[in-house]
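K.L.:
Could you work out the structure for the sequence below:
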Amino acid sequence: MIIRYSANTLPGQLLLPTNYVDMCTPEDLAELATSAHWQDHPEDTPTMITVVHMKDVDGRDLGLFEVRCEQRLVFTACQLRQA
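P.N.:
All right, here's what the predicted structure looks like:
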């Protein structure tokens, strides 16, 4: 399954097995997207907070997540409320 997201407004995508995605929470997927984002941009230093929009997960928009860098390359997500 191709998952489309944006992290700090930059577009990205992940390719993950469908059965794996089915077992993940939206926060888990936001954390994976954040990790992939920073791996795709090694010239940049990860910010303390990365805002991730999970745009397309199996045809669904999962919304915005605030993903905090708790330790080096460890990310924790929580879903943001929409106005």
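K.L.:
going forward, measure contacts between C-alpha atoms and count neighbours the same way
P.N.:
Will do.
K.L.:
now the helices for the chain?
P.N.:
18-23, 26-40 (DSSP state H).
K.L.:
Looking at the ones you listed, which is nearest to Leu10?
P.N.:
The closest of the helices of the chain to Leu10 is helix 26-40. By Cα to Cα, the value is 8.4 Å.
K.L.:
and for comparison, fold this next one:
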Amino acid sequence: MTLHYCANALIGTFCLPTRYVESCRAEDLAELAAADHWRTHPDSRPTFITVVHLHNVEGRDLGLFELRCERKPVFTASPLQQG
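P.N.:
Below you'll find the predicted structure:
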């Protein structure tokens, strides 16, 4: 399954097995998206806060997440209120 996200205003995608995605929390997927984002931008250092929008996961918008990088490259997601 292809997951479409936007991290710090940059668009990205990555693939995971469908069975794995179905068993993950949205926060887990946001953490994987943040890790993918920084892996695909090796010339940049991860910011303390990365904002991830999981805008298309199997046609669903899973929302915005704030991810804090407290120990490189570990990310912790928290849902953000949209409004």
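K.L.:
What does the TM-score come to for these two?
P.N.:
Overlay of the two chains. TM-score (TM-score structural alignment, normalised by the length of structure 1): 0.98; 83 aligned residues with a Cα RMSD of 0.5 Å.
K.L.:
Tabulate the helices of structure 1 (a markdown table), appending distance to Gln79 of structure 1.
P.N.:
Listed next are these as a markdown table, based on distance: least, Cα to Cα, whole Å:
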| stretch | distance to Gln79 of structure 1 |
| --- | --- |
| helix 18-23 | 17 |
| helix 26-40 | 7 |
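K.L.:
deepest of those, which one?
P.N.:
Stretch with highest mean neighbour count among those: helix 26-40 (a mean of 20; mean count of other Cα atoms under 10 Å).
K.L.:
mean shift of that one relative to structure 2?
P.N.:
Once fitted to structure 2, helix 26-40 of structure 1 is off its aligned match by 0.2 Å on average (mean Cα distance after the TM-score superposition for structure 1).
K.L.:
who's in contact with that helix?
P.N.:
Contact with helix 26-40 of structure 1 is made by 5, 7, 12-14, 21, 44-46, 50, 52-54, 62, 65, 67, 73-79, as judged by Cα atoms under 8 Å, 6 or more residues apart in numbering.
K.L.:
Which position in structure 1 pairs with Val21 of structure 2?
P.N.:
Residue correspondence, TM-score structural alignment: Val21 of structure 2 in this structure matches Val21 in structure 1.
K.L.:
Look up how far His53 of structure 1 lies from that match.
P.N.:
To His53 of structure 1, Val21 of structure 1 is 16 Å away according to Cα to Cα, to the nearest Å.
K.L.:
what does Pro42 of structure 1 give?
P.N.:
20 Å.
K.L.:
For Thr13 of structure 2, which residues are in contact?
P.N.:
Taking Cα under 8 Å, 6+ apart, one finds 2-5, 33 in contact with Thr13 of structure 2.
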